[in-house]
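[1] kindly generate the corresponding structure for this input.
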Amino acid sequence: MLRTIGIMVIISLLFTSGCGFKDIDKRFFVVAIGVDKGKEKNYEVSIKLVIPSSAIEPGKSKFQVVSREADSISEALQTLNSEVDKELDMGHTKMIIISRELGNEKVPEVLNGFMRRRDIQRIEYLALGEPSAKAILETNPKSERLASNSLFLIFGDEGTESPFIVTEYLYDFYKRMLEHGKDPFLPIINIREDRFEINRVSIFNKEKMVMTLSSEETAIFSQLAHKHSNIEIEASEGDKRYALSVDDYDYSYNFSDSNLENPKINMDVTIKTIAVESNQPLFDKDWSELEVIVEKQIKDRYMSLLEEMKMNKVDPIGFGLRYLATHQNGDQDWEKWKKIYPKVEFNINVNVTLKGTGAIK
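    Model prediction:
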């Protein structure tokens, strides 16, 4: 009896299929995906594939970029899988780039194609590419040791840290597209010679891109959205020029909506600085004069950006979300906020403290 059972088990094992596991040398790791507007079909999808190499040197990263046009993201990726000799593995994908041209038209559709896929982790960095997403993927900076590692270091704050670089993730952008009171935004990647230039941000409503910030506005947006403190502030009055490095930055705000015809957002900004550049002696001067100059100019810059966003009916900072969180009437509060926001008046109080004049007088 036992012998018969053993024979049956052996026979069943012979007809049992494997688990589908593929060795690492039979996989192509996709590190970045780019989506452009297709010439003949809806999309041109490009993927950046890592080619393993024993030598890891700056400017010597090995990769392959393959592209395919299709009417859907899934169709393009499935077709690309048939054009390479290894299985596409997206478990290491850390970057999704959408061309700025496509960003003006079909961002919700593109995101839908990624959010539903099981092999996309949704923690990928998301950005707009100019002139195209494919061109960004094909760029190989001289300092890059691994394929697309430059972008990972930039957006992950592991390498450079700059107020002009604003990081956005796939999951957060999609969440902003759906929820009330907080609109989405994306950084813009440009190619400058053989390196990346990232110092602007585009802001979206729930359907399309509505405004693009300059580099100066992007730095202010970074302060408001993420309280980025690694910044330098330039100020001037007449022939006086100053540059201040920020040691500490914070702000808070509250709503004053008792009068629905004149609602207000009262914002208090606190900045502690050290002078890093000046064409005037500072050590034995009255610093309060400089502090007043800086406070006024910061207030004017903040007011300009906030009024521009209000005029375009977008709220990437999340004032509306805070309003809903501090009120308890659900959809009624949202309808009320939509009437309040176009009328809101920003009262900004900036308090700048100069702690020192740097290494010299």
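[2] contacts, neighbours, all on C-alpha from now
    Will do.
[3] flag every buried residue along stretch 137-157.
    137-141, 144-152, 154-155 (16 or more other Cα atoms under 10 Å).
[4] of these, closest to L88?
    For these, the residue nearest L88 by Cα to Cα is A147; the value is 15.8 Å.
[5] that closest one: what secondary structure?
    coil (DSSP: H, G, I helix; E, B strand; the rest coil).
[6] go ahead and confirm it touches K62.
    Yes: counting by Cα atoms under 8 Å, A147 does reach K62; the two are 6.5 Å apart.
[7] and for the two, which residues touch both?
    V50 (Cα atoms under 8 Å, 6 or more residues apart in numbering).
[8] helices or strands next to the biggest helix by length in the chain in the packing?
    Using DSSP state H to define each element, the chain has its longest helix at helix 287-311. Applying 3 or more Cα pairs under 8 Å, 6 or more residues apart in numbering; DSSP states H and E, one finds that helix 287-311 makes contact with helix 215-226, strand 232-237, strand 345-356.
[9] for comparison, sequence B:
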Amino acid sequence: MYKAILYCAVLIIPLSIVGCGDQRILEKLGFTQTTSYDLLPSENNGQEDKLMISVSIPKADPEGQTKRETLTAVSTTSKAAKIMLSRKTELSLVSGQLRNTLFGLSLAKKGLWEHIDTLVRDPAISQRVKVTLVNGNAHDLLMKDYLPHPRTGKYIDRLLEKEGKAQTVPHITLFEFTRDLFDDGIDPVAPMIRAVNDDVVIDGIALFNEDRYITKIGPDKSLIFSILRGNFKEGELSIDLESKGEHVMLSSLISKRKIKVHSSGYNQFSIDINISLKGSILEYIGDLHLSDEKDRQKLENSISDYIQFETKEMVTKMQKNKVDSLGLGKRIRNSLSYSEWTNLVWKDIYPNIEVRCNVQTKIKDYGKFEK
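    The predicted structure follows:
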């Protein structure tokens, strides 16, 4: 019995010593929640551009004067900047709680992959970290406190989560951006934000050609983009039918999209995007009587015509800027053999293919009040 106890003690003591050596005290850790990246052009021609990286670190000290600590470093690489950031704080910086990465517009125009690649390779960083574009300087947006909102990092994260559920911006993570970047049949997109006085607002959807920012969809047209991009079961859309003096507010939208590819010869393609919409009317201003079935059909046709026009205009804009943000190339690729697709220069053909948008709208209900 004595020998058995002695053997157990011999085994337990070394294990406890090893465990103590691997301890991490929470109060001594700096959990990076949000990171911003900006391009600083070189002052001297021929020299490499500098990268400005800032981080926002929540503080758990209840006696502290601030709820977060912000750090900034300027370097040629993100990893070198991380070392410089570490020298400015008594905390040990860790990336396991990173929630969002903000990229300034000037950096996005040059290309993001070099910086996203660093994040993707880091085993401590989750692939679910959000990718967000800032219309302006990401550092300035992150450093500012927006009272009475929560601390800036949490404020932006909650804003994107809420707007993503409402279909006004796509939910884009490191995984999704990287997946679309390396897929030869689609280009990446990302939500865009900007600072307006004491608020951060959604500024639309950024469209990329490979990893370079090209153009954007305005915030007032973002739900039209969601209708084109895929299916969803929740959303609100405000429509002004100016030619008819009518205004409609649709809620609880259910959108379904089907794409058909047609080929009429060598490298000759056309695409039909068939969209089915169902929604409830929360507000209507106009001369029609929604309790009348014929008037409801007229309104449904007017809504369909409006959305059909807007979707066609949006597709034309994407083709003009050579950004396949809807993944139409994937649909054509799936209709071809591997050798046919590899011999096809999709980027050259994409701007010239005919895309037809067909929309059918159904009003599910028009509120509690009837007359």
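[10] report the TM-score for the pair.
    Once superposed, chain against chain, the TM-score is 0.87 (TM-score structural alignment, normalised by the length of structure 1); 355 aligned residues with a Cα RMSD of 3.2 Å.
[11] picking up where we left off before, any chance of a markdown table for the helices and strands packed on helix 287-311 of structure 1, columns mean neighbour count?
    Listed next are those as a markdown table, based on neighbours: other Cα atoms under 10 Å:
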| stretch | mean neighbour count |
| --- | --- |
| helix 215-226 | 19 |
| strand 232-237 | 16 |
| strand 345-356 | 18 |
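[12] so can I have TSV of those showing distance to V292 of structure 1?
    As requested, those are exported to TSV (distance: least, Cα to Cα, whole Å):
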stretch	distance to V292 of structure 1
helix 215-226	19
strand 232-237	11
strand 345-356	8
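[13] closest to N254 of structure 1 out of those?
    Comparing these by Cα to Cα, strand 345-356 comes nearest, at 10.1 Å.
[14] now the closest one on structure 2. Mean distance?
    Once fitted to structure 2, strand 345-356 of structure 1 is off its aligned match by 1.8 Å on average (mean Cα distance after the TM-score superposition for structure 1).
[15] could you give the angle of that strand to helix 287-311?
    150 degrees (axes from the mean of the first three to the mean of the last three Cα atoms, to 10 degrees).
[16] would you check the span in structure 2 matched by strand 345-356 of structure 1?
    Under TM-score structural alignment, strand 345-356 of structure 1 corresponds to residues 354-365 of structure 2.
[17] coming back round to it: can you tell me which of the buried residues of stretch 137-157 of structure 1 is nearest L126 of structure 1?
    Of the buried residues of stretch 137-157 of structure 1, the one sitting nearest to L126 of structure 1 (Cα to Cα) turns out to be F155, at 9.4 Å.
[18] now do the strands in the stretch 51-200 of structure 1.
    Secondary structure of the stretch 51-200 of structure 1 by DSSP state E, counting those that start in this stretch: the strands cover 63-70, 87-89, 95-99, 125-130, 185-192, 195-204.
[19] can you redo the ones you listed as TSV with distance to D172 of structure 1?
    Converted to TSV, the strands of the stretch 51-200 of structure 1 look like this (distance: least, Cα to Cα, whole Å):
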stretch	distance to D172 of structure 1
strand 63-70	26
strand 87-89	23
strand 95-99	13
strand 125-130	9
strand 185-192	10
strand 195-204	13
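[20] just send these back as a markdown table, with mean neighbour count and distance to R116 of structure 1 too.
    Putting these into a markdown table (neighbours: other Cα atoms under 10 Å; distance: least, Cα to Cα, whole Å) gives the following:
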| stretch | mean neighbour count | distance to R116 of structure 1 |
| --- | --- | --- |
| strand 63-70 | 19 | 17 |
| strand 87-89 | 18 | 16 |
| strand 95-99 | 26 | 15 |
| strand 125-130 | 25 | 16 |
| strand 185-192 | 22 | 20 |
| strand 195-204 | 21 | 22 |
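[21] find the nearest non-adjacent residue to the residue mapped onto A81 of structure 2 from structure 1, please.
    Using TM-score structural alignment, the equivalent of A81 of structure 2 in structure 1 is A76. Leaving aside its sequence neighbours, A76 of structure 1 sits nearest to A70 (Cα to Cα, 6 or more residues apart in numbering; 5.1 Å).
[22] mind listing what that neighbour touches?
    G38, K41, N42, Y43, E44, V45, A76.
[23] out of these, which end up buried?
    For these, buried by 16+ other Cα under 10 Å: N42, Y43, E44, V45, A76.
[24] okay, the residues you listed in CSV with distance to F173 of structure 1 and secondary structure next?
    Below are those laid out as CSV (distance: Cα to Cα, whole Å; DSSP: H, G, I helix; E, B strand; the rest coil):
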residue, distance to F173 of structure 1, secondary structure
N42, 22, coil
Y43, 20, strand
E44, 21, strand
V45, 20, strand
A76, 23, helix
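[25] out of these, the closest to G356 of structure 1 would be?
    Closest to G356 of structure 1, out of all of the buried ones among the contacts of A70 of structure 1 and judged by Cα to Cα, is V45, at 52.6 Å.
[26] would you tell me what the next helix or strand after the longest strand along structure 1 is?
    What stands out as the longest strand in structure 1, according to DSSP state E, is strand 240-256. Under the assignment DSSP states H and E, the closest C-terminal helix or strand after strand 240-256 of structure 1 is strand 264-278.
[27] which residue of structure 2 sits opposite L128 of structure 1 in the alignment?
    L128 of structure 1 maps onto L133 in structure 2, by TM-score structural alignment.
[28] how much space between that match and L107 of structure 2?
    To L107 of structure 2, L133 of structure 2 is 10 Å away according to Cα to Cα, to the nearest Å.
[29] over to L288 of structure 2?
    50 Å.
[30] looking at those two, which is more packed in?
    L107 (21 against 14; other Cα atoms under 10 Å).
[31] and for that one, nearest residue in space, chain neighbours not counted?
    Spatially, and ignoring its direct neighbours in sequence, L107 of structure 2 is nearest to L39 (5.0 Å; Cα to Cα, 6+ apart).
[32] swap in I156 of structure 2?
    That would be V200: by Cα to Cα, 6+ apart, it lies 7.3 Å from I156 of structure 2.
[33] which residue lines up with D119 of structure 1 in structure 2?
    By TM-score structural alignment, D119 of structure 1 lines up with A124.
[34] ditto for L49 of structure 1
    L49 of structure 1 maps onto I57 in structure 2, by TM-score structural alignment.
[35] what range in structure 2 matches the longest helix of structure 1?
    So helix 287-311 of structure 1 sits over residues 296-320 in structure 2, by TM-score structural alignment.
[36] average offset between that stretch and structure 1?
    Looks like 1.1 Å for stretch 296-320 of structure 2 (mean Cα distance after the TM-score superposition for structure 1).
[37] no further questions, thank you.
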